[in-house]
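A.B. asks: Attaching a predicted model along with its sequence, questions to come.
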Amino acid sequence: MVNEGNIGFTLPRGATGFFRPEEGPLPKTDLRVFRAALYAAARVVGGEVGEVEEQAYPRSFHTATVVTRAGGNIVLCHAHHAWIAFAQTRRDWYGEEFLAPPPWAHTFTDAGFVVLGCEQLATPLSNVDTSVLTRGEWREVRFYGITTLGGVLFNAWD
């Protein structure tokens, strides 16, 4: 099921990829589960998995491609929470450049991920519970001009 609802999204600790050492390490999305879901998606569409790029500082997400006869589909996987999004091009950060999930996005929900739709990712931060964000995270939000949920989740702030 794709999560298109805008009401009640609460950012958990680690949503931006930032953490404070005194609070301990952030959770990590299991890259093996993400890869397995990618291969399941490729099987569903009769395609193949293209390049998989693991999260590297300062990005907050992994990037992969599922290649079909119609072209490549960019899949974003948050590095700390089991969130999936889709985009048209590979970038180091995103604001509102998200695509609607393809019909085969259920392979990710079947694997335990939450697939975020473009409407939800475009939710203004004023409609998101951001109470967990630190002053440092808010400084980054303002510096990079981030105004949406997707921009907070899929970033490359340093």
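C.D. replies: Everything's here; your move.

A.B. asks: CA only for contacts and neighbour counts going forward, please
C.D. replies: Fine.

A.B. asks: Residues touching the lengthiest helix in the chain, excluding its own?
C.D. replies: Counting by DSSP state H, the longest helix found in the chain is helix 31-45. The contact list for helix 31-45, computed with Cα atoms under 8 Å, 6 or more residues apart in numbering, reads 48-49, 66-68, 77, 104-105, 107-108, 111.

A.B. asks: Check those and tell me the two furthest apart.
C.D. replies: 68 and 111 (20.5 Å; Cα to Cα).

A.B. asks: For the longest helix of the chain, buried residues please.
C.D. replies: 34, 37-43 (16 or more other Cα atoms under 10 Å).

A.B. asks: Past that helix, which element shows up next along the chain?
C.D. replies: strand 48-53 (DSSP states H and E).

A.B. asks: List the buried residues in that next one.
C.D. replies: Of the residues in strand 48-53, those buried (16+ other Cα under 10 Å) are 48-50, 52.

A.B. asks: Can you tell me what sits against that strand?
C.D. replies: 38-39, 42, 62-68.

A.B. asks: Tell me what angle the helix or strand following it forms with helix 31-45.
C.D. replies: Going down the chain from strand 48-53, the next helix or strand is strand 61-68, by DSSP H and E. Relative orientation of strand 61-68 versus helix 31-45 (axes from the mean of the first three to the mean of the last three Cα atoms, to 10 degrees): 20 degrees.

A.B. asks: Okay, one more to line up with it:
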Amino acid sequence: MGNDGNTGFVLPRGATGYFRPEDGPLPRTDLRAFRAALHVAARVAQGQVEEFEEQAYPRTFHTATVVGRAGENIVLCHAHHPWIAFARTRRDWYGDEFLAPPSWARAFTDSGLVVLGGEQLATPLADVDTSVLGPAEWRQVRLYDITTLGGVLFNSWD
């Protein structure tokens, strides 16, 4: 697993949720901005926000459910980087079960968050710049048999 130079996504420090104390604290996604964008998105979806759950160790993401006219969507927000993803079911970790963003996902990009699509999240790790990952992170990738970008970003390793 590595980088062949033709990568489209570069993993920054903190992407896996792991950090070394000597490197200092990881960045934090602005939770207030995410919550505000969720409520805007729910209004656009003609629905409401339900079941908001703030990130807790070892999970790397916040979770919320938006129920609108078109049904229910699980919204994931990475705790350390402003990435948004969508899934059909609530889980503690994800591999490649991501959905295409709904039409109302623009509410997140309008708030400065980055919406990641299902196809992008299904990118094989071999096609991602993983040079920032350390030995402990690679052990977790192998232990949990993670093979995709989404699996690295939205995990619950401990």
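C.D. replies: All right, it came through fine. This is a predicted model, so every value here is computed, not measured.

A.B. asks: With both chains overlaid, what TM-score comes out?
C.D. replies: Superposed pair, TM-score by TM-score structural alignment, normalised by the length of the first structure: 0.95. Supporting alignment: 153 aligned residues with a Cα RMSD of 1.0 Å.

A.B. asks: ok so, going back, could you let me know which of the buried residues of strand 48-53 of the first structure ends up closest to residue 120 of the first structure?
C.D. replies: residue 52 (24.7 Å).

A.B. asks: What distance do you get for the closest one to residue 133 of the first structure?
C.D. replies: 29 Å (Cα to Cα, to the nearest Å).

A.B. asks: Apart from its neighbours in sequence, what residue is nearest the residue nearest in space to the middle of the second structure?
C.D. replies: The second structure has residue 78 as the residue nearest its centroid, 4.2 Å off, counting by Cα atoms, centre = their mean. Of all residues not flanking residue 78 of the second structure in the chain, residue 61 sits nearest, at 4.2 Å (Cα to Cα, 6 or more residues apart in numbering).

A.B. asks: for the one you found, what are its contacts?
C.D. replies: By Cα under 8 Å, 6+ apart, the contact set of residue 61 of the second structure is 54-55, 76-79, 154-155.

A.B. asks: just to revisit the earlier point, let me know the closest of the contacts of helix 31-45 of the first structure to residue 93 of the first structure.
C.D. replies: For those, the minimum distance to residue 93 of the first structure (Cα to Cα) is 12.4 Å, reached by residue 77.

A.B. asks: How about the contacts made by that closest one?
C.D. replies: Residue 77 of the first structure touches 34, 61-63, 83-85, counting by Cα under 8 Å, 6+ apart.

A.B. asks: Now for the corresponding residue of the second structure for residue 144 of the first structure, how many residues are close by?
C.D. replies: By TM-score structural alignment, residue 144 of the first structure lines up with residue 144 in the second structure. Other residues lying near residue 144 of the second structure total 15 when counted by other Cα atoms under 10 Å.

A.B. asks: mind checking how far residue 144 of the second structure is from residue 124 of the second structure?
C.D. replies: From residue 144 of the second structure to residue 124 of the second structure the distance is 15 Å (Cα to Cα).

A.B. asks: cool, residue 54 of the second structure as well?
C.D. replies: According to Cα to Cα, residue 54 of the second structure stands 28 Å off from residue 124 of the second structure.

A.B. asks: do residue 27 of the second structure as well
C.D. replies: 25 Å.

A.B. asks: Same question for residue 142 of the second structure.
C.D. replies: To residue 124 of the second structure, residue 142 of the second structure is 14 Å away according to Cα to Cα.

A.B. asks: Neighbour count for those two, which is higher?
C.D. replies: Between residue 142 of the second structure and residue 124, counted using other Cα under 10 Å, the more crowded position is residue 124 (16 against 10).

A.B. asks: list the contacts for that one?
C.D. replies: 147-149.

A.B. asks: cool, residue 93 of the second structure as well?
C.D. replies: Counting by Cα under 8 Å, 6+ apart, the residues that residue 93 of the second structure touches are 59, 151, 154-156.

A.B. asks: Out of the residues you listed, who's the most crowded?
C.D. replies: When the contacts of residue 93 of the second structure are compared by neighbour count (other Cα under 10 Å), residue 154 ends up highest, at 27 neighbours.

A.B. asks: Run through the residues that contact that residue.
C.D. replies: Residue 154 of the second structure neighbours (Cα under 8 Å, 6+ apart): 16, 59-61, 78, 93-95.

A.B. asks: Among those, which one sits closest to residue 9 of the second structure?
C.D. replies: For the contacts of residue 154 of the second structure, the nearest to residue 9 of the second structure is residue 16 (13.8 Å; Cα to Cα).
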